[in-house]
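> A structural model of the following input is requested.
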Amino acid sequence: MKAVEKRAQAKAEYNAFLAVCPSRQLLDRISNKWVVLILCALGGDNSARQGEVANADGPKAMRYSELARLLAGVSQKMLTQTLRSLERDGLLTRTVTPTVPVTVTYELTDLGLSLHHLTRGLRSWAQTHMDEVLANREDHDARTR
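This is a model prediction of the structure:
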């Protein structure tokens, strides 16, 4: 099969195992830690700690400054780039309200909410199993020294 045919097949079937498939780019984008945390925050999971049930309030709109405060360690540039890419992909909406100063809020779309349900599970798994992972790392490092 020629390269052109492979690209056409990958596009028609969206098979992420094929190097030329556009869904592979999407997987790369949505597997980013900032994307996962933004989706969780906008999905209403921002108050859940290890062992606690996620905030039952559900999805909510948040201002840029709220997201920046919540996402410890994210740079202004990274947060802006990530929000723009999520808006471009149709996962969130950006609403500008003409106030003084201007109010900008971000909110999940239905598509973003469907992805949020998956990322919430990833975040929960990571928080629940972090002690085990750290112990395994220590064991591995002790064996390989």
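
> switch to C-alpha atoms for all contacts and neighbour counts from now on
Fine.

> endpoint to endpoint, stretch 64-77 covers what distance?
Stretch 64-77 has an end-to-end distance of 12 Å (CA to CA, to the nearest Å).

> again with stretch 61-81
18 Å.

> that stretch: how far from the chain's middle?
Once both centres are worked out by CA atoms, centre = their mean, to the nearest Å, stretch 61-81 turns out to sit 13 Å from its chain's centre.

> stretch 5-25 too?
22 Å.

> which is the next helix or strand following the one helix or strand Arg69 maps to?
The secondary structure element spanning Arg69 is helix 64-70 (assigned by DSSP states H and E). Following helix 64-70 in sequence order, the next helix or strand is helix 76-88 (DSSP H and E).

> this one as well, want them side by side:
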Amino acid sequence: MEKKNLFGLCPYVTSQKVLTGKWSMYIMYLLTDGPIRFNELQRKMPEEMTHTTLSRQLKKLEEEGLIERIEYQQIPPKVEYKLSDIGEKFRKVLKELEIWGNEYIQYLNDKE
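Predicted coordinates:
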């Protein structure tokens, strides 16, 4: 039996593939407040996030078209990241994930 490549056909598989990075949703959440510089973004990430990992994740999100990298021609160089137009549409998903996440946290607390 031949396996199908569902990327670009199935919305769930497509979404999952685009958001494969461990921190991709959290990075997108942080960008909902507007453009942010790399170092500021790194300060807001959990301690275990390395410079290399953040850089790699940002490049992946940029390749997927979810964020934009804005370079300012100045010295010292200034780079900011922001949600792209399609990334902005992810805000609704983030809001629903926040609601569900809080409900699940409450569920976990109730189990204790």
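
> where does the TM-score land?
Overall, the chain-to-chain superposition scores 0.79 on the TM-score scale (TM-score structural alignment, normalised by the length of structure 2); 111 aligned residues with a CA RMSD of 2.6 Å.

> so where is the helix holding Arg69 of structure 1 in structure 2?
The aligned range for helix 64-70 of structure 1 in structure 2 is 38-44, by TM-score structural alignment.

> that stretch vs structure 1, mean deviation?
When structure 1 is overlaid, stretch 38-44 of structure 2 sits 0.7 Å from its aligned residues on average, using mean CA distance after the TM-score superposition for structure 1.

> and the contacts of that stretch?
The contact list for stretch 38-44 of structure 2 (CA atoms under 8 Å, 6 or more residues apart in numbering) reads 27, 30, 49, 51, 54, 79-81.

> now the helices for structure 1?
Under the criterion DSSP state H, helices of structure 1 are mapped to 3-13, 22-30, 33-42, 64-70, 76-88, 110-143.

> which stretch among those helices comes nearest Pro98 of structure 1?
Nearest to Pro98 of structure 1 among the helices of structure 1 is helix 64-70 (15.1 Å), distances taken as CA to CA.

> in the closest one, what's buried?
Across helix 64-70 of structure 1, burial judged by 16 or more other CA atoms under 10 Å covers 64, 67-68.

> closest one of those to Leu118 of structure 1?
Out of those, the member with the shortest distance to Leu118 of structure 1 (by CA to CA) is Leu67, at 19.8 Å.

> tell me which residues touch Lys17 of structure 2, please.
By CA under 8 Å, 6+ apart, the contact set of Lys17 of structure 2 is Phe7.

> go on, Tyr72 of structure 2?
78-79.

> that one -> structure 1?
Using TM-score structural alignment as the criterion, Tyr72 of structure 2 maps onto Thr97 of structure 1.

> before we move on, the earlier item: filter the contacts of stretch 38-44 of structure 2 down to the buried ones, ChimeraX style.
ChimeraX command restricting the contacts of stretch 38-44 of structure 2 to the buried ones, with burial defined by 16+ other CA under 10 Å:
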select :27,30,54,79,80,81
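
> contacting residues around stretch 97-110 of structure 2?
Around stretch 97-110 of structure 2, nothing counts as a contact under CA under 8 Å, 6+ apart.

> average distance between it and structure 1?
Looks like 3.0 Å for stretch 97-110 of structure 2 (mean CA distance after the TM-score superposition for structure 1).

> right, so the helices of structure 1: which one is the most enclosed?
helix 33-42 (a mean of 22; mean count of other CA atoms under 10 Å).

> next, the angle from that one to helix 76-88.
Helix 33-42 of structure 1 runs at 70 degrees relative to helix 76-88, counting by axes from the mean of the first three to the mean of the last three CA atoms, to 10 degrees.
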